[in-house]
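> Sequence below, structure please.
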Amino acid sequence: RTDTDKWLKAIQSEIESLRNNKTWDLVEIPNNVNIVSCKWVFAIKNNESGEPTRYKARLVARGFTQEYLQDYDETFAPVARMTTLRFILALANQ
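Below you'll find the model as predicted:
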């Protein structure tokens, strides 16, 4: 491929970003746990003319391999209730 060097640069950039943000720690693997694997996701960002401007590589966790009560026991999604949203909009309207 002619764009191999651009993809390798994108991968290097992602790994450097993960290291700089201290994304992970190396630890001993406890017994009876699932290891969450990861995979690379690649995307090309184009300009208005459709020409490639950026090659983006992301390393993503495959969280669907986790098992409830073995690998985690609670989840959280920051979702506002409709009453809270109405209250904030009413305050903003004053």
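> C-alpha from now on. contacts and neighbour counts both.
Noted.
> OK, contacts around the residue minimising distance to the centre of the chain?
In the chain, the residue lying closest to the centroid (C-alpha atoms, centre = their mean) is V60, at 5.4 Å. When contacts are counted by C-alpha atoms under 8 Å, 6 or more residues apart in numbering, V60 touches C38, K39, W40, V41.
> Taking those together, which two end up most distant?
C38 and V41 (9.7 Å; C-alpha to C-alpha).
> Quick check: neighbours shared by these two?
In contact with both C38 and V41: L59, V60, using C-alpha under 8 Å, 6+ apart.
> quick one on the thing from earlier: secondary structure element for the residue nearest to the centre of the chain?
Here V60, judged by DSSP states H and E, is contained in strand 52-61.
> right, and the helix or strand after that strand?
According to DSSP H and E, the helix or strand after strand 52-61 is helix 82-93.
> compare with the first, here's sequence two:
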Amino acid sequence: MNEEYKSMQDNKVWELVPLPVGTKPIGCKWIFKTKRDSNGNVERYKARLVAKGFTQKEGIDFKETFSPVSTKDSFRIIMALVAHYDLELHQMDVKTAFLNGDIDETIYMVQPENFVSEDSKNMVCKLTKFIYGLK
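A predicted model of the protein is given here:
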């Protein structure tokens, strides 16, 4: 959780602001996963902060849904090009790739559980970047 929270702070995913009158913040929750290697041994524990995007209202909190993921067809085309031109292909994992998208809408989220700022308990997170769970 600390690693995920620090990553979000480093990427300036939100700023703490007072909640404007007449707005309702969306919630968030922590999702936990155990990453295992090919033998089934625990490789690492992972925590991800996810927005409760199901509470967003179309036309108010979002205009369209979009998920920047690759398709199997794209992967096959890249693999075919690598094989045809005898290229080398390297894979990498970008832990915070999802946090690179800037938000056009104004979305307020409650502060994450266990990470509520003591001096700003009445503040909410005004999101500046996308996080998982948003529409």
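> TM-score for this pair?
In this superposition the chains share a TM-score of 0.64, using TM-score structural alignment, normalised by the length of the first structure; 70 aligned residues with a C-alpha RMSD of 2.3 Å.
> before we move on, the earlier item: what range in the second structure matches the strand holding V60 of the first structure?
With TM-score structural alignment applied, strand 52-61 of the first structure matches the range 42-51 in the second structure.
> Equivalent analysis for stretch 19-30 of the first structure, please.
Under TM-score structural alignment, stretch 19-30 of the first structure corresponds to residues 9-20 of the second structure.
> Buried ones in the matching stretch, by neighbour count?
Under the neighbour-count criterion of 16 or more other C-alpha atoms under 10 Å, stretch 9-20 of the second structure has V13, W14, L16, L19 buried.
> my guess is R58 of the first structure meets V41, correct?
Yes - in this structure, R58 of the first structure is within contact of V41 by C-alpha atoms under 8 Å, at 5.2 Å.
> Quickly list what's touching both of the two.
Common neighbours of R58 of the first structure and V41, using C-alpha under 8 Å, 6+ apart, do not exist here.
> Between those two, tell me which one has more neighbours.
Remark: of R58 of the first structure and V41, R58 carries more neighbours, 16 against 11, as counted by other C-alpha atoms under 10 Å.
> That one: what's it in contact with?
Applying C-alpha under 8 Å, 6+ apart to R58 of the first structure gives the contacts I11, E14, W40, V41, F42.
> I15 of the first structure: helix or strand, and which one exactly?
Using DSSP H and E, I15 of the first structure falls in helix 4-20.
> Can you check what angle separates that helix from strand 52-61?
50 degrees (axes from the mean of the first three to the mean of the last three C-alpha atoms, to 10 degrees).
> Counting by contacts, list what helix 4-20 of the first structure packs against.
With contacts taken as 3 or more C-alpha pairs under 8 Å, 6 or more residues apart in numbering; DSSP states H and E, helix 4-20 of the first structure sits against strand 52-61.
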